[in-house]
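Asks: Pasting the sequence and the predicted model now:
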Amino acid sequence: MPQSDMTSYVPSTKIERVVQYVKRNSKNAFIIVLVFIVLFALLALIFAVPIAQVIIGFSHKNSCPINHLIPIYLIVAGFATLVLLIIECIKFFYEKSTFWSTLHILSAIFCLGWFIQGSIWIFRAKGNVQYYYPYYESIYCDHTLFDFAFGTLFVSYGFLFGFVGNNCEYKR
């Protein structure tokens, strides 16, 4: 491509715009690459939690007689969160797409409803659960399963309150 055509080239996607920026600012290329590595690691960590929910839910599927729905909560929450994250990544590249925005909203509503239902199941069992005597089936739940479900529930509460707090305007 001749030089005159290169200056008139307008990148069409976000990736192309980033590549053009890196080419123009090659001095900062190391910092930009480092930022991409950190963002990729953060994205991998974000995807790791729902994958762990699915794995722990499946591996302890029959280990919580106090409420057999707690492992199911983890499995469905993990899959639903993965779907939501994948839709969010796709929506990032197709930002003006009504289809992906609608799908994102619907999956977010499902995740919120499932989160509320999981909260009910886990908090009802919290006061009575014991981890040491599996033959007391009416109050037993595997320690790893219950604590992981309880922990991810609180992480979800943190994200929910952070999201709501970040999107509220304070008027004085």
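Replies: Looks like it came in fine. Residues are numbered from 1 along each chain as shown.
Asks: going forward, measure contacts between C-alpha atoms and count neighbours the same way
Replies: OK.
Asks: contact partners of whichever strand or helix holds Phe163?
Replies: If you go by DSSP states H and E, Phe163 is part of helix 143-167. Residues outside helix 143-167 that contact it (Cα atoms under 8 Å, 6 or more residues apart in numbering) are 53, 56-57, 60, 63-64, 70-71, 74, 115, 118-119, 122, 131.
Asks: Just the buried subset of those residues, please.
Replies: Burial by neighbour count, judged by 16 or more other Cα atoms under 10 Å, picks out 53, 56-57, 60, 63-64, 70-71, 74, 115, 118-119, 122 from these.
Asks: Just give me the longest helix of the chain.
Replies: Taking DSSP state H as the criterion, the chain has its longest helix at helix 29-59.
Asks: Pull the residues that contact the next helix or strand after that one.
Replies: Next helix or strand after helix 29-59 toward the C-terminus (DSSP H and E): helix 69-93. Helix 69-93 is touched from outside by 13-14, 47, 49-58, 60-62, 64, 97, 100-101, 103-104, 107-108, 110-111, 114-115, 118, 121-122, 145-146, 149, with contacts defined as Cα under 8 Å, 6+ apart.
Asks: Buried residues in helix 69-93, which are they?
Replies: 69-85, 87-88, 91.
Asks: just stretch 148-168 next, same as before
Replies: In stretch 148-168, counting by 16+ other Cα under 10 Å, buried: 148-150, 152-153.
Asks: take the one below as the second:
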Amino acid sequence: METSQRSPVQSSFLISIIVVLNIIVWMFLMSAVGLGAMHLHDCPLQPYIPIYLLVFGVTSIASLLLSYLNNTLETGFLSLLCSSCIFLLQLFNLGWFITGSEWVYSIYPPNYDSNGGEKYCQRKIYLFAFWFNSLGSICMAVGFFCAVYFLFLTCVKMAFRGHHLLHSHKRSYGVDA
């Protein structure tokens, strides 16, 4: 089979994977917003956990919407503004994720019994936040290792082709190295 015949199938498969992943991400983020809002006062042991989920969900949804908008824009000021906002939101989310991890993991395992006075956290909100953070950490670790692996492969390919990662000073002034 020719590569030109396989390309549309591969493209369709890749688009399908991206759509499914987008749906999963949207479901997680909408659940975070919904659970955070519904259980805003149901975790007196660590009252910031519902707020963490609510804020993380809203800022992530805003970032996704901006990235969809940015894909429709042509290169220019609006595209640069959109990209800057996405970058700032993602930077905020990274810090918020680290902070939220501290809030979630610092009370592990919490008391789920609401009869315990102020020393409890509603089971559903806590377990969602716990697994949300755990899966997020795993995804970030896998993404980091994949990025390092592909960077390594790119460097190896460039080395075997005789390309240099950095230009020599001597070459840039017309002198061969």
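Replies: Cool, got the structure. Just so it is clear, the structure is predicted and the values come from calculations on it, not from any experiment.
Asks: could you dump the buried ones among the contacts of helix 143-167 of the first structure to a markdown table with distance to Lys171 of the first structure?
Replies: Output for those, formatted as a markdown table (distance: Cα to Cα, whole Å):
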| residue | distance to Lys171 of the first structure |
| --- | --- |
| Gln53 | 39 |
| Ile56 | 44 |
| Gly57 | 43 |
| His60 | 48 |
| Ser63 | 49 |
| Cys64 | 47 |
| Ile70 | 41 |
| Pro71 | 42 |
| Leu74 | 38 |
| Phe115 | 30 |
| Gly118 | 34 |
| Ser119 | 32 |
| Ile122 | 36 |
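Asks: The residues you listed: which two are farthest apart?
Replies: Across those, the longest distance by Cα to Cα is 20.8 Å; it joins Ser63 and Phe115.
Asks: before we move on, the earlier item: format the buried residues of stretch 148-168 of the first structure as JSON lines; extra columns: distance to Tyr21 of the first structure.
Replies: Putting these into JSON lines (distance: Cα to Cα, whole Å) gives the following:
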{"residue": "Phe148", "distance to Tyr21 of the first structure": "42"}
{"residue": "Ala149", "distance to Tyr21 of the first structure": "43"}
{"residue": "Phe150", "distance to Tyr21 of the first structure": "44"}
{"residue": "Thr152", "distance to Tyr21 of the first structure": "38"}
{"residue": "Leu153", "distance to Tyr21 of the first structure": "40"}
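Asks: Which one of those is nearest to Met6 of the first structure?
Replies: For these, the nearest to Met6 of the first structure is Thr152 (49.4 Å; Cα to Cα).
Asks: Which residue in the second structure aligns with the closest one?
Replies: Alignment note (TM-score structural alignment): Thr152 of the first structure maps to Phe132 of the second structure.
Asks: Please apply the same query to Pro50 of the first structure.
Replies: Under TM-score structural alignment, Pro50 of the first structure pairs with Leu29 in the second structure.
Asks: how many other residues sit next to that match?
Replies: Residues lying near Leu29 of the second structure (other Cα atoms under 10 Å) number 21.
Asks: what's the answer for Ile32 of the first structure, then?
Replies: 16.
Asks: repeat for Pro8 of the second structure
Replies: Pro8 of the second structure: 11 neighbours (other Cα under 10 Å).
Asks: distance of it from Leu14 of the second structure?
Replies: Noted for Pro8 of the second structure: a distance of 10 Å to Leu14 of the second structure, by Cα to Cα, to the nearest Å.
Asks: what do you get for Gly36 of the second structure?
Replies: Counting by Cα to Cα, the gap from Gly36 of the second structure to Leu14 of the second structure is 33 Å.
Asks: Next: Ala62 of the second structure.
Replies: Distance, Ala62 of the second structure to Leu14 of the second structure, by Cα to Cα: 24 Å.
Asks: With Tyr126 of the second structure instead?
Replies: As judged by Cα to Cα, Tyr126 of the second structure and Leu14 of the second structure stand 35 Å apart.
Asks: okay, those two: which has more neighbours?
Replies: Tyr126 (26 against 12).
Asks: For Cys64 of the first structure, which non-adjacent residue is spatially closest?
Replies: Distances taken as Cα to Cα, 6 or more residues apart in numbering place Cys141 nearest to Cys64 of the first structure, at 4.0 Å, with adjacent residues excluded.
Asks: give the contact list for that neighbour.
Replies: 63-67, 129-131, 134.
Asks: mind running it again at 7 Å?
Replies: By Cα atoms under 7 Å, 6 or more residues apart in numbering, the residues touching Cys141 of the first structure are 63-66, 129-131.
Asks: Run a quick neighbour tally on the equivalent of Gln117 of the first structure over in the second structure.
Replies: Alignment note: Gln117 of the first structure maps to Thr99 in the second structure; criterion TM-score structural alignment. The number of residues packed near Thr99 of the second structure is 14, by other Cα under 10 Å.
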